[in-house]
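**Q** sequence and predicted structure, then a few things I'm wondering about:
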Amino acid sequence: MQFFRYTLIAAGVAALAACNKAADSAEAPQQAAQGGEIVVKIGSANPLTGPFAHWGRDSDNGVKLAVDEANAEGLTLDGKQAKFEVVSEDDQADPKVATQVAQRFVDAGVAGVVGHLTSGATIPASRIYSDAGIPMVAASVTSPKFTQQGYNNTYRIIANDAQQGEALARFATASLNAKKIAVIDDRTTYGQGLADDFAKAVEAAGGKVVKREYTTNNATDFMAILTSIKGEQPDLVFYGGMDAQAGPMVKQMAKVGLKATFMGADGINTAEFVKLSGKDGENAYASSAGAPKDQMPGFASFNEKFKTKFGAEIQAYAPYTYDATRVLIDAMKRAGSADPKKYLPELAKTKFDGVTGPIEFDAKGDIKNGTVALYQLKAGKWETVGAPAAKADASAAK
C-alpha cells in the first residue's frame, strides 16, 4: 500500500514536470530541430472555410510563398540555421473563433503572426497577442481602431478605412456628381466602420445621405432594403461589406428597378464579385487600400511566382500578406533573432521595399503614406480609374 502511494506521488511529480516542460516549450518563440536548426513558426490566420474562404486561401498562400523564399535564403538566427514554418489556422472571420486561434498560436510558440483577414476578427485577437508579446503585421485590416488600441506589437501595411471612405466619397460627389446617396452596411467592424467614414465624408463634401440601411454578412435577400431605398431615388448606393453580399445585392437592385450607381470598397474589388454580380455588376465602382496592381513595383514578378506555385489567380491580399511576412522576417534578420523580445523593436524601424511598395511605419504602427486607388468594373474586369485616389499619412485619419 505504501509502495502504491509512493508510486502515485512519483507519477504525479513526473506529470507535473511534463506539464511544466510543455508550458515552457509553448512560450518559446522557436523550437530546436534536428541538425542544429531552429524552427521559427509564423502564424497565418484567415477564414479558410465559409463565404470568405477565397480571400483567406489567397492571403494564406501569400504567407507560404514568402516563407518558401526565406527558407531558400538559408538565414541564420540565434546562432543557428533557421527553418521557417507556416502555422495556418481557420478563424472563419468570426471574432470568437479568432480569439481561440490567437490562443492556439500563443500555445504553439509562434514567433509572429500575419493576419487576421478581417477587422472584426483581428481586433479581439490582437489583445491576446499583445498580452503574449507576439508581434503581428496585418495585411488587410483597414479599421482605424486596430492601431488605436495603444499596443506596441501591432502593425499594418495597408491604408485604413478613414482614407478609403474619404477617397470614395470625394469621387462619388465630385467625379460622379452624386448628390443623393444611400448607404448600406453589414454591421461588421469593417463594414459599419467603412460606411460611417464614407457617410461622414459625403456630408462634408456637400452630398446628402438620403437613406441608411443595415444587413448582415450572412444575408442573401436584400429586396426589402432595396425597395425602401428605391423610394428615395438615390444617384448612388454605397455598400460597406464583402463581395458575398454585394454580388447578389447588385442583381436584386436590377430586379426592383433601382437605377443607381453601385459602389463599394476593397471588400467588393474581387474576381468573386464579378462572378456573383454578372452583367448587373457592370460599371460598379470599388476601391483598394493600396496601389493598383500594375503600379506595384514588384507585382509582375510576384504574380508569375504565385501562379506557378499555386495555379491560381490572385484574389486581393496575397501581395500584402507576402510583404507582411517578409517584414517580420526582415526584422528578425536585423535583430539576428526570432525571439519577439529581441526583434519587436526592429519592426518599428522598418524600411522595406516590398512587392506593394515602400513600407515604413508611423508611431501607431500604421503604414506611412498609405495609398487608396479607385476602380470601375468594365467588361468583367476591374480597371483603374485614373491615378491613385488618395495618398495621406495614416496617422492623420480620425
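**A** Looks like it arrived, so ask away.
**Q** hey, let's count contacts and neighbours off CA atoms from now on
**A** Will do.
**Q** following the top helix by length along the chain, which helix or strand comes up?
**A** Of all the segments assigned as helix in the chain under DSSP state H, the longest by residue count is helix 2-27. Downstream of helix 2-27, the first helix or strand assigned by DSSP states H and E is strand 30-32.
**Q** touching that next one from outside, list them.
**A** Judged by CA atoms under 8 Å, 6 or more residues apart in numbering, the contacts made with strand 30-32 from elsewhere in the structure are 25, 38-41, 109-111, 338-339.
**Q** distance from the longest helix of the chain to the middle of the chain?
**A** Remark: helix 2-27 is offset 42 Å from the chain centroid, using CA atoms, centre = their mean, to the nearest Å.
**Q** flag every buried residue along that helix.
**A** Within helix 2-27, the residues that qualify as buried by neighbour count (16 or more other CA atoms under 10 Å) are 25-27.
**Q** same deal with stretch 253-273?
**A** 253, 258, 260-273.
**Q** still on that earlier bit, just the contacts of strand 30-32: which are in helices?
**A** Secondary-structure check on the contacts of strand 30-32 using DSSP H: residues within helices are residue 25.
**Q** ok, the contacts of strand 30-32 vs residue 315, which is closest?
**A** When those are compared for distance to residue 315 (CA to CA), residue 41 wins out at 25.2 Å.
**Q** and that closest one, how many residues sit next to it?
**A** Residues near residue 41, counting by other CA atoms under 10 Å, number 23.
**Q** thinking it is in contact with residue 82, fair?
**A** No. Counting by CA atoms under 8 Å, residue 41 stays clear of residue 82, with 10.1 Å between them.
**Q** need the buried ones from the contacts of strand 30-32 selected in PyMOL.
**A** In PyMOL, the members of the contacts of strand 30-32 classed as buried (16+ other CA under 10 Å) are selected with the following command:
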select buried, resi 25+38+39+40+41+109+110+111+338+339
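**Q** one more to weigh against that first structure:
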Amino acid sequence: MRSFRKLVLICGLSIVPGWVLADTTVTIGLSGPLTGGEAGSGKDNENGARLAVQDLNAKSFMVSGQKVTFKLDSEDDQGDPKVGVQVAQKLVDSDAIAILGPNNSGVAIPASRIFSSAGVAILPVASNPALTAQGFNDIFRIGASDAQLGGAMADFAKNVLKAQQVAVVDDRTAYGQGIADQFLQEAKKIGLNVVAQEYTNSKAVDFKAILSTLKTKNPDAVFYGGYSAQAGPMLKQMHEIAMRSALLGGDGICSVELQQLAGDVSSGVFCAQGGSALDKTEAGRAFIQRYKSTYHIDMLVYAPNFYDGAMLIAKAMQATGTTTDRAKIRAYLANVEYDGLAGHYSFDANGNLKGAPTTIYTFRNSQLVPD
C-alpha cells in the first residue's frame, strides 16, 4: 500500500511540470506582395514582423500564466486583388489571431470584406481613405492615410519648394489614384495651379510620351501617385529629356528602392511617409542597425510599423488574457494606446490612426533622409 501511494505521488509530480511548462503557439497572419513589382515592400513588411516575433519569443511572453510561442504565417497576395481575396480566405480559415497588412489599397479594400465577415482584426498600411470608410469595426490602419500623405505633399510643394504650377500622374491603382486625388484636392484648396493630369499603369516602364507632354506645361513639380517600380524609371527619363521639375510622391515611392532604380539622378525627389523619422530616436536608430545586420539590406518604408503591429497584437492578447478569441483582440485594439518605434498608436472610430505623423524625405548622397 505504501509503495502504491509513493508511485501515485511520483506520477503526479511528473505530470504537473509538463502541464505548467507546455507552450501555446499563436499564429499572426500577414498578407503582402512577396513577389512581383512590389515585392520589395512586401518583404520589408515581413522582415519587420519577423523581428517582432523573434523578440516576443526571446522574452518568454506570457498570457494568463501560459507561455506563448509566436509564429508568422506570411502569405503572398502578389499585390493582386483577386489573389488577395484568396489569401484573406486562407488566413480566415487558419488559426491566425489577427492579420498584419495588406500593404496595397487595391488588395486591402476587397480583402477587408472577407476579414470583416469573419471578425478578424487587420492592421494594414494601405492608405486609401475608402478602406476605412466602409463601416467595418476590425480595420486598424497602422500608417497614415492618403489624405494625410497627399495633403502634406501639396503643402510642401507650395510652402517649401515655392512651387506655383504642378502636374499630376497616377497609375490608376486604388493606392495611386487615391493619393493623387488627395494631392489634387489640397493643391487646389491652397491655390496651386494644376497644369496637367496624366495617367499610366502599374506595369509601365516607358513614360517619355507623358513626360514630353508635361514638359511643355513647365510645371515646377510633378506629383506621381504610384510605386517605386515606376517612379524610378520615370525619374531617370525626366533627366534624359532635361525636364527640371521636382518629382513628388507618397509612401509608395519613399524608399531606397527608387534610388536603386533611378541611379545617380535621385536628387530632386521628395516624398511623404507616415510616422516620425526613425533615426531621431535611440530605439529607432537601433532598429535600423539591427534590420541591416539581420537582413544585409537597407530598410525600406514600413518595417517598423509591422514590427509595432505585431507588438500591438501581442499586447492585446496579454491585456485580454486570450490566445484564441479574435473578437476580444479586435475590441481591445479599438481603444488601445501604445507607443511604438514608428510613433503613438490609437485609432478613431473608423480605424484610422489618430494624429498620424508625416515626415517628408529626400535623397542626399544616394540615401533617403528627412528633408
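**A** Ah, there it is. Since the structure is predicted, the reported quantities are computational estimates derived from the model, not experimental observations.
**Q** superposing both, give me the TM-score.
**A** For this chain pair, the superposition-based TM-score is 0.91 by TM-score structural alignment, normalised by the length of structure 2; 352 aligned residues with a CA RMSD of 1.8 Å.
**Q** now do the SS call for the residue nearest the centre of structure 2.
**A** Closest residue to the average C-alpha location of structure 2: residue 125 at 3.5 Å, with CA atoms, centre = their mean. Assigned by DSSP: H, G, I helix; E, B strand; the rest coil, the conformation of residue 125 of structure 2 is coil.
**Q** residues contacting it?
**A** With CA under 8 Å, 6+ apart as the criterion, the residues that contact residue 125 of structure 2 are 101-104, 141-144, 302.
**Q** where does stretch 79-96 of structure 2 end up in structure 1?
**A** Stretch 79-96 of structure 2 corresponds to residues 93-110 of structure 1 when matched by TM-score structural alignment.
**Q** off-centre distance for the matching stretch?
**A** For stretch 93-110 of structure 1, the distance between its averaged C-alpha position and the chain's averaged C-alpha position is 16 Å (CA atoms, centre = their mean).
**Q** what's in contact with that stretch?
**A** When contacts are taken as CA under 8 Å, 6+ apart, the neighbours of stretch 93-110 of structure 1 outside the stretch itself are 23, 25-30, 40-43, 45-47, 52, 87, 89-92, 116-118, 120-122, 124-126, 128-129, 132, 134.
**Q** which among these end up buried?
**A** If we count by 16+ other CA under 10 Å, the contacts of stretch 93-110 of structure 1 have these buried: 25-30, 40-43, 45-47, 52, 87, 89-92, 116-118, 120-122, 124-126, 128-129, 132, 134.
**Q** out of the contacts of stretch 93-110 of structure 1, list just those in strands.
**A** By the criterion of DSSP state E, membership of the contacts of stretch 93-110 of structure 1 in strands covers 30, 40-43, 45-46, 87, 89-90.
**Q** tell me the one of the residues you listed nearest residue 203 of structure 1?
**A** residue 46 (34.8 Å).
**Q** picking that back up, give me the distance between the residue nearest to the centre of structure 2 and residue 109 of structure 2.
**A** 12 Å (CA to CA, to the nearest Å).
**Q** and residue 162 of structure 1, what pairs with it in structure 2?
**A** For residue 162 of structure 1, the equivalent position in structure 2 is taken to be residue 147, counting by TM-score structural alignment.
**Q** now for the closest residue to that match other than its chain neighbours: which residues touch it?
**A** When the adjacent residues along the chain are set aside, residue 147 of structure 2 lies closest to residue 182, with 5.3 Å between them (CA to CA, 6 or more residues apart in numbering). When the contact criterion is CA under 8 Å, 6+ apart, the partners of residue 182 of structure 2 are 146-147, 150-151.
**Q** residue in structure 1 paired with residue 182 of structure 2?
**A** The pairwise alignment with structure 1 assigns residue 182 of structure 2 to residue 197, based on TM-score structural alignment.
**Q** so how far is residue 117 of structure 1 from its match?
**A** Using CA to CA, one gets 20 Å for the distance from residue 197 of structure 1 to residue 117 of structure 1.
**Q** what of residue 227 of structure 1?
**A** Remark: distance between residue 227 of structure 1 and residue 117 of structure 1 (CA to CA) = 32 Å.
**Q** same thing with residue 377 of structure 1?
**A** 24 Å.
**Q** please name the nearest non-neighbouring residue to residue 242 of structure 1.
**A** Nearest residue to residue 242 of structure 1 in three dimensions, chain neighbours excluded: residue 267, at 4.3 Å (CA to CA, 6+ apart).
**Q** before we move on, what SS does that neighbour have?
**A** When the rule is three-state DSSP, residue 267 of structure 1 gets the label coil.
**Q** tell me the residues of structure 1 aligned with stretch 253-265 of structure 2.
**A** The alignment of stretch 253-265 of structure 2 onto structure 1 (TM-score structural alignment) covers residues 268-280.
**Q** before we move on, the earlier item: buried sites along the particular helix or strand that has the match of residue 182 of structure 2 in it?
**A** Assessed by DSSP H and E, residue 197 of structure 1 sits inside helix 189-204. Within helix 189-204 of structure 1, the residues scored as buried using 16+ other CA under 10 Å are 189-202.
**Q** equivalent analysis for stretch 312-324 of structure 2, please.
**A** Counting neighbours by 16+ other CA under 10 Å, one finds that the buried residues in stretch 312-324 of structure 2 are 312-318, 321-323.
**Q** all helices for the stretch 151-300 of structure 1, in order.
**A** Taking DSSP state H, counting those that start in this stretch, the helices of the stretch 151-300 of structure 1 run over residues 161-170, 189-204, 223-230, 243-256, 271-277, 299-310.
**Q** distance of the equivalent of residue 234 of structure 2 over in structure 1 from residue 326 of structure 1?
**A** Matched to structure 1 by TM-score structural alignment, residue 234 of structure 2 sits across from residue 249. Per CA to CA, residue 249 of structure 1 is found 37 Å from residue 326 of structure 1.
**Q** between these two, which has more neighbouring residues?
**A** Here residue 249 of structure 1 and residue 326 are set side by side on neighbour count (other CA under 10 Å), and the busier one is residue 249, at 25 against 22.
**Q** quick check: nearest residue in space to the more buried one, chain neighbours excluded?
**A** Leaving aside its sequence neighbours, residue 249 of structure 1 is closest to residue 222 (6.2 Å, by CA to CA, 6+ apart).
**Q** got the contact list for the one you found?
**A** Applying CA under 8 Å, 6+ apart, one finds that residue 222 of structure 1 lies in contact with 215, 249, 252.
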